[in-house]
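**Q** just to be clear, the model below is a prediction. Sequence and coordinates:
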Amino acid sequence: MPRKERIEYPGAIYHVISRGNYRKNLFTAQTTGAAFERAIFEAVERCGWKLHAYVIMSNHYHLAVETPDPNLVDGMRWLQSTFATRFNRLRNERGHVFQGRYKSILINEDRPLIGLINYIHLNPVRAKLCTVDELKDYALSSYPKYWKRKRPEGLDRATLLSLCDLPDTLAGMRKYETHLKLQDEADPRKREALAKQYCRGWFLGSPKAKKDLAKDLAKSAPLVNWEGVDLKELNEVRWEQIVQNELKRLKKKEDAITQDPKGADWKVSIAKRLRKETTAKNPWIAGKIKGVKRKI
């Protein structure tokens, strides 16, 4: 059976989200929040990441992180396991700290990245912990660090300001602050739409970019079963490619799928390959090669 993996490639940008186990409050104490913030920057330094934005809330966190080397999995494993050890030692506890595995959403283009950084920075505002004017006082976030002349190593302010056509200066930050005020939205329906846009699925970018990446991944990693329900469409691209390759090998045209009997031997052979090499379920296989479910 194909192995399950995260999508990694040089220069990939991700929105990473993780919550406390059972949604418990991990970061309500200043000591635990500050400890996790230190761990983030240690991971950034160890892995050579470019950190575009982050925010640490009471029971979850968000990162916008770029990986010049394809090492998100290794870096996140180190970050979460290291913090879990430190947290349990600090609180004299045992067991899991985070709720399952973290979520990572690929960010493919400039405009979605700007929107994501805004979304991350405005988390405390949407949670009614502060106003935009007070965001500089919300310590566990990249936003107040953006205002400092000497920023933590690896925190990249320049990219965002450049994407906003602003200079990498305090004057640029003042204009960015105005930009955030314009983005702030009190309507709860709008907040839900933002969460759906930036926190769900596996990819944030144009439909064409999404389709192109799916094709590239199917070619470069033909034996990978991409992890998670959100990545079903990625797997389906590869399954479809297997069907097309088999049709070519068997010298069958597309119309044979509908014209030949459901139990045709060639259909059964394709179905067996799909069952052996992929996680495709019988309904998908039967729908794709028109009814061989009973003979798989």
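**A** Received it, and whenever you're ready, just let me know what you need. Numbers count the residues shown, from 1 in each chain.
**Q** all contacts plus neighbour counts: C-alpha atoms, from now on.
**A** Noted.
**Q** where does the most centrally placed residue in the chain sit: helix, strand or coil?
**A** When the chain is reduced to its mean C-alpha position, the nearest residue by Cα atoms, centre = their mean turns out to be residue 105, at 1.6 Å. Under DSSP: H, G, I helix; E, B strand; the rest coil, residue 105 falls in the strand class.
**Q** so it touches residue 203, yeah?
**A** Yes: if you go by Cα atoms under 8 Å, residue 105 and residue 203 touch, sitting 5.3 Å apart.
**Q** number of residues surrounding residue 30?
**A** If you count neighbours by other Cα atoms under 10 Å, residue 30 ends up with 11.
**Q** wait, I meant residue 20
**A** The local packing of residue 20 (other Cα under 10 Å) involves 18 other residues.
**Q** quick one: contacts for the residue lying closest to it once chain neighbours are set aside?
**A** Take residue 20 and drop its neighbours on the chain: the residue closest to it by Cα to Cα, 6 or more residues apart in numbering is residue 98, 4.3 Å away. Taking Cα atoms under 8 Å, 6 or more residues apart in numbering as the contact definition, residue 98 lies against 18-21, 80, 84.
**Q** ok, second structure coming up, stack it against the first:
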Amino acid sequence: MARLPRLMLAGQAHHVIQRGNNHQPIVLDDADRQHYLNQLHECAATQKVAIHAYVLMDNHLHLLATPEVDQGISQMMQALGRRYVVWFNHKYGRSGTLWEGRFRAALIDSERYLMACMRYIELNPVRAGMCASSEAYPWSSCAHHLGRRSDPLINDHALFWSLGNTPFERELAYRELLDQGLPEPERLQFHDSAMKGRPIGSAEFLKSLADKTLLPLVLRPRGRPRKTQSEAELNQPDPI
């Protein structure tokens, strides 16, 4: 199947994935991790992209982010990729690419899917067996959302603030959401949508995007469309 055109819109949340080439590590120690996040912070501020959630794993990164301009996330990721690769290659005496092609991204229907996407991102280290609880992993935004620390990289989404009127209420409500986990079908849905560039949302959300952008948002199989029954009947030879 053909890949959908990349669709990125200002003011809309996006799930972003960047992976190491051939699943190779993109960070080798805590200094690498801190440098990567520092660079992400600078590039996000420069390109006016709000980061709502993140997790930096050994060989990939997940972000939940909203740009102020359509190309904000692309410009942020391109700048981040170039700057970090130069630094990483110099530190380790290597050359060549670090990334598995271009980053992947998908629009998220905020009202229905944003909080679930946050859980998907911040539960990654637990699913990978790297820690017993998501807030124990130091290279994600989870501890911030649970009130364990203040993360300068994070610009909380309005839907996170709507979880409660006080920090304590929001943290307690989000703790309960994390404890619910994420069903496997939803986890696969978030992964596949980002990897294939497919927006994720309700039928109404997808229709509004299609109307706004005039882009096809549903992949169609290659080749000629299959004939309907009436068309097939019309093409039958006349009886002798």
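**A** Looks like it arrived, so ask away. Because the structure is a prediction, the values reported are computed rather than measured.
**Q** hmm, back to that, tell me the one among the contacts of residue 98 of the first structure nearest to residue 210 of the first structure.
**A** Closest approach between these and residue 210 of the first structure, by Cα to Cα: residue 18, at 23.6 Å.
**Q** quick one: map that closest one onto the second structure.
**A** Superposed on the second structure with TM-score structural alignment, residue 18 of the first structure falls opposite residue 18.
**Q** contact partners of the strand or helix carrying that match?
**A** Using DSSP states H and E, residue 18 of the second structure falls within strand 14-19. Contacts of strand 14-19 of the second structure from elsewhere in the structure, counted by Cα under 8 Å, 6+ apart, are 8, 26, 59-66, 99-100, 102-108, 117, 194-195.
**Q** give me the mean distance between that strand and the first structure.
**A** Aligned to the first structure and superposed, strand 14-19 of the second structure gives a mean residue distance of 0.7 Å (mean Cα distance after the TM-score superposition for the first structure).
**Q** would you map the strands across the second structure?
**A** Ranges of strands within the second structure are 14-19, 49-56, 60-67, 104-107, based on DSSP state E.
**Q** could I get those as JSON lines with distance to residue 113 of the second structure?
**A** Output for these, formatted as JSON lines (distance: least, Cα to Cα, whole Å):
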{"stretch": "strand 14-19", "distance to residue 113 of the second structure": "11"}
{"stretch": "strand 49-56", "distance to residue 113 of the second structure": "13"}
{"stretch": "strand 60-67", "distance to residue 113 of the second structure": "11"}
{"stretch": "strand 104-107", "distance to residue 113 of the second structure": "10"}
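**Q** give me the neighbour count for the aligned partner of residue 36 of the second structure in the first structure.
**A** Matched by TM-score structural alignment, residue 36 of the second structure corresponds to residue 36 in the first structure. Residue neighbour count, defined by other Cα under 10 Å, stands at 24 for residue 36 of the first structure.
**Q** swap in the one 3 residues further on?
**A** The tally of other residues near residue 39 of the first structure (other Cα under 10 Å) stands at 18.
**Q** ditto for residue 50 of the second structure
**A** Residue 50 of the second structure: 23 surrounding residues under other Cα under 10 Å.
**Q** doesn't residue 67 make contact with it?
**A** Yes: between residue 50 of the second structure and residue 67 there is a contact under Cα under 8 Å: 6.2 Å.
**Q** report the contact partners of residue 39 of the second structure.
**A** Counted by Cα under 8 Å, 6+ apart, residue 39 of the second structure has contacts 80, 83-84.
**Q** same question, residue 204 of the first structure
**A** Going by Cα under 8 Å, 6+ apart, residue 204 of the first structure touches 105-109, 112, 197-198, 210.
**Q** going by distance to residue 155 of the first structure, which of these wins?
**A** Taking the contacts of residue 204 of the first structure together and measuring to residue 155 of the first structure by Cα to Cα, the closest member is residue 107, at 17.4 Å.
**Q** how close does the closest one get to residue 189 of the first structure?
**A** 23 Å (Cα to Cα, to the nearest Å).
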